[in-house]
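> the sequence and its predicted three-dimensional model are supplied below.
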Amino acid sequence: MPGHIDLHTHSSVSDGTQTPTQLIRAAAAVGIGTVALTDHDSTAGWQEAAAAVRGTGMTLVPGIELSAQLDYASVHVLGYLFDPGDADLISETARIRAERLSRAEAMVQRIAADYALAWEDVLAQTVPGATVGRPHIADALVAKGHVPTRSAAFESILHWKGGYYRPHYAPEPVDAVRLIAAAGGVPVIAHAGARGPAGLLNDRRMRVLVDAGLFGLEVYHRDNPPAARKRLLEMAMRFGLAVTGSSDYHGVGKVNALAENTTEPEVLEALLARGTGSDPVHG
């Protein structure tokens, strides 16, 4: 499996701007050999991505980015090679998506009191079956001319201090790790050095996550500053965890570029050996 290894990307099934097919084509164009599709709380893009990867020479690692909440911060858990038919995981992701939807509707109602914005404007920025969330509200705000970019929306109107924010349900990280592991999957904490989770993932909590089945930490990510990367590397060594690197690519939804951070081949080999719930797709 030659080529770059990028284990964190998003399609329009969640908050990316490309379909799974377009994502696979973009990954092939920049020389990626192995790509993981990790849409938020959804596996709906797996089948299309699997079909798109055939004949490319690439490998697709089916995955997800499961929303979790620790104290006041979002701590997302990447899951790879789990059984998409696992009843407990299906139930939890359905609940998360439903909560995201009701939260998004409530936020739009609040925003509409001050800006010309309707729920239909948000739906116009999604594809059928997509997990609707703040990124789609941001895209609607851009389309209506209220902000210039998605990032600008998150820095102003959609910021948690902006007055329109609403929280939504998400399990604790340890429960997300257990769910993925119980479904035969491989759990990795995403961008663990980002503002928010960085100060919460101490050794005590990390031990609980490891005991629950945690496989690794996503260290090489643009949201992890150098000091956080150093701390995460030390933590990974103490707890015997794998270290991954990924782009967290969203198409034009974020500045993140495919393969801007990558994972080492030996880590990928260990991940593929550990996952038992589903198989990688070789193109």
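Received the coordinates, thanks.
> make it CA atoms for all contacts and neighbour counts henceforth
Noted.
> got the residue ranges for the strands in the protein?
4-9, 32-37, 59-66, 69-70, 73-74, 77-80, 186-189, 216-220, 242-245, 281-282 (DSSP state E).
> next, the angle from the second one to strand 59-66.
In this case it means strand 32-37. Put simply, strand 32-37 runs at 30 degrees to strand 59-66, going by axes from the mean of the first three to the mean of the last three C-alpha atoms, to 10 degrees.
> one more structure, for comparison:
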Amino acid sequence: MKIDLHCHSRASDGTLTPTELVIRALNQQIDLLALTDHDSVEGLAEARAAAEGSPLRVISGVEVSTRWHSFDIHVVGLDFDSEDPELRALLHRQADQRRRRAETIAEKLTKRQITGTLEDALGYADGGSVGRSHFARVLVDRGIVAAKQAAFDKYLGRGQSAYVPNQWCTIAEAVTRIQGAGGLAVLAHPSKYQLSNKWLRKLLVEFKAAGGDAMEAIHCQQNLQQRQFLQALALEYDLLISAGSDFHFPSRWVELGRGLTRPEQPGVWHQRGWV
């Protein structure tokens, strides 16, 4: 069975519609897909409808943004009731925070003589949750920077002139709401936070103490040593493992399902009986 338990559509900061994402997953011969948009489950109904009658099974997913010390940490929810009222209320608050943050980012860019960015960023979001990546696209398309990463390095990243700190929920609240809706709470892409070994272990201790179920130990952009390190940490902290590409858009480097080989180590797929 080929799986991918972390990907994004235009309901957040992906570039494909949920339907286009499902078609791509089918072309990649994926059997099980979790659509995990940032703080949104609005793309799930379309994705499930697109997969109906096909070999692809789409399960509910979401990637909840949280605040931990001075870091933005993401918690993926898998296989939950997407209509759960308390989870919906949390995601609504997160969406409100995203909009307020976007307005402040636009104000800061205006002070740098870059005007009208909020309207353009909302246009790129196309009704989905708006984020810094949409502002990065605006800056690239206007020719202000050459690439998205340059937008973060010069304007949107921590310490830069248009950076706005977030007010996301806590890890504990994200875990509680995901599990309250019947889902599994997964620490997303732990290697992407660029934490020292000491801080990564501190994060795992606190995530486990909050009741977290699993961590993403398998990505498509890992070498064998990185994958083995994360799998060993999952065993050490008694966490299941999960696997996801974190696909946002077609590229040479990230593809749905690519390299997500599952080891025998206990994973979310065993816990839920998916394999």
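Alright, I've got the coordinates. The structure displayed is predicted, hence computed values, not measured ones.
> need the strands of the first structure in CSV with distance to K254 of the first structure, can you?
Converted to CSV, those look like this (distance: least, C-alpha to C-alpha, whole Å):
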stretch, distance to K254 of the first structure
strand 4-9, 11
strand 32-37, 16
strand 59-66, 16
strand 69-70, 22
strand 73-74, 18
strand 77-80, 18
strand 186-189, 20
strand 216-220, 17
strand 242-245, 17
strand 281-282, 27
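> all helices of the stretch 1-150 of the second structure, in order?
18-27, 44-51, 85-111, 117-125, 132-141, 148-151 (DSSP state H, counting those that start in this stretch).
> center of the first structure - which residue?
The geometric centre of the first structure, computed from its C-alpha atoms, lies nearest to E65 (C-alpha atoms, centre = their mean), at 3.6 Å.
> alignment lookup: it to the second structure.
Under the alignment defined by TM-score structural alignment, E65 of the first structure is paired with E63 of the second structure.
> one more: P171 of the first structure?
Using TM-score structural alignment, the equivalent of P171 of the first structure in the second structure is C169.
> same question for T21 of the first structure.
Looking across to the second structure (by TM-score structural alignment), T21 of the first structure lines up with T19.
> that match and A47 touch, don't they?
Yes: using C-alpha atoms under 8 Å, T19 of the second structure makes contact with A47 at a distance of 5.5 Å.
> those two: which is more packed in?
Taking neighbours as other C-alpha atoms under 10 Å, T19 of the second structure and A47 compare with A47 leading, 25 against 19.
> could you report the neighbour count for W199 of the second structure?
12.
> now do the contacts for the aligned residue in the second structure for S246 of the first structure.
Aligned by TM-score structural alignment, S246 of the first structure pairs with G244 of the second structure. By C-alpha atoms under 8 Å, 6 or more residues apart in numbering, the contact set of G244 of the second structure is 3-7, 216, 218-220, 257, 260.
> at 6 Å what do you get?
4-6, 219 (C-alpha atoms under 6 Å, 6 or more residues apart in numbering).
> redo the residues you listed as CSV? Include neighbour count.
Shown next, in CSV, are the contacts of G244 of the second structure (neighbours: other C-alpha atoms under 10 Å):
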residue, neighbour count
D4, 27
L5, 29
H6, 29
H219, 24
